[in-house]
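Trainee: Sequence first, predicted model second:
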Amino acid sequence: MVERWFREITDKRIRRGSFESVPDLIHAIMGYLENHNQNPRVFIWSASVDTIMSKIAKCKEALDTLH
């Protein structure tokens, strides 16, 4: 969940901006947080448990072939 949230803030705010200093970046992140918290949305999984588990199994198989 945390990774998804960081991906969202990165895609929607950090990559779109140009920051001349760390304080500028912090200001942009804080602005994003203020806006996001005014209009929070619940994250709803769209994939089934079976779909997620099969993808995990497939990844494990691929990793096992590397060793």
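Mentor: Arrived safely, thanks for sending.
Trainee: C-alpha from now on. contacts and neighbour counts both.
Mentor: OK.
Trainee: Would you state the helices of this protein in chain order?
Mentor: Secondary structure of the chain (DSSP state H): helices at 2-9, 22-38, 49-65.
Trainee: Against that first model, consider the following:
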Amino acid sequence: MKPEYIAEAINIISKSNSIKVSFNVPVKDNYSHTYAILIHESNASVISKLVSTGFSLSMTAKGLSVDKF
């Protein structure tokens, strides 16, 4: 994900009080491929805002992965 997309997502996420996220989480315990932003706990408004601004969300075993293409 491009740095400006990461900054945009962090800006949206940081406006919420009740959210738990991780950054640069390895996909399979190997840092050659990582999830840039991984949401562990969230509320519906953050999810709606991310989707409405063009972010793609996908559920993984470790949490909800945020991406933008």
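Mentor: Okay, I see it. Predicted, not measured: the structure shown is a model, and the values here were computed from it.
Trainee: Once they're superposed, tell me the TM-score.
Mentor: Counting by TM-score structural alignment, normalised by the length of the first structure, the TM-score of this superposition works out to 0.36. Behind it: 35 aligned residues with a CA RMSD of 2.9 Å.
Trainee: Tell me which of the helices of the first structure sits most buried.
Mentor: Neighbour counts (mean count of other CA atoms under 10 Å) averaged over each of the helices of the first structure peak at helix 22-38, with a mean of 12.
Trainee: now it against helix 2-9, angle please.
Mentor: 110 degrees (axes from the mean of the first three to the mean of the last three CA atoms, to 10 degrees).
Trainee: Can you list the helices and strands that helix 22-38 of the first structure packs against?
Mentor: Contact here means 3 or more CA pairs under 8 Å, 6 or more residues apart in numbering; DSSP states H and E; on that basis helix 22-38 of the first structure packs against no helix or strand.
Trainee: hang on, residue 9 of the second structure in a strand?
Mentor: No: looking at residue 9 of the second structure with DSSP: H, G, I helix; E, B strand; the rest coil, it is helix, so not inside a strand.
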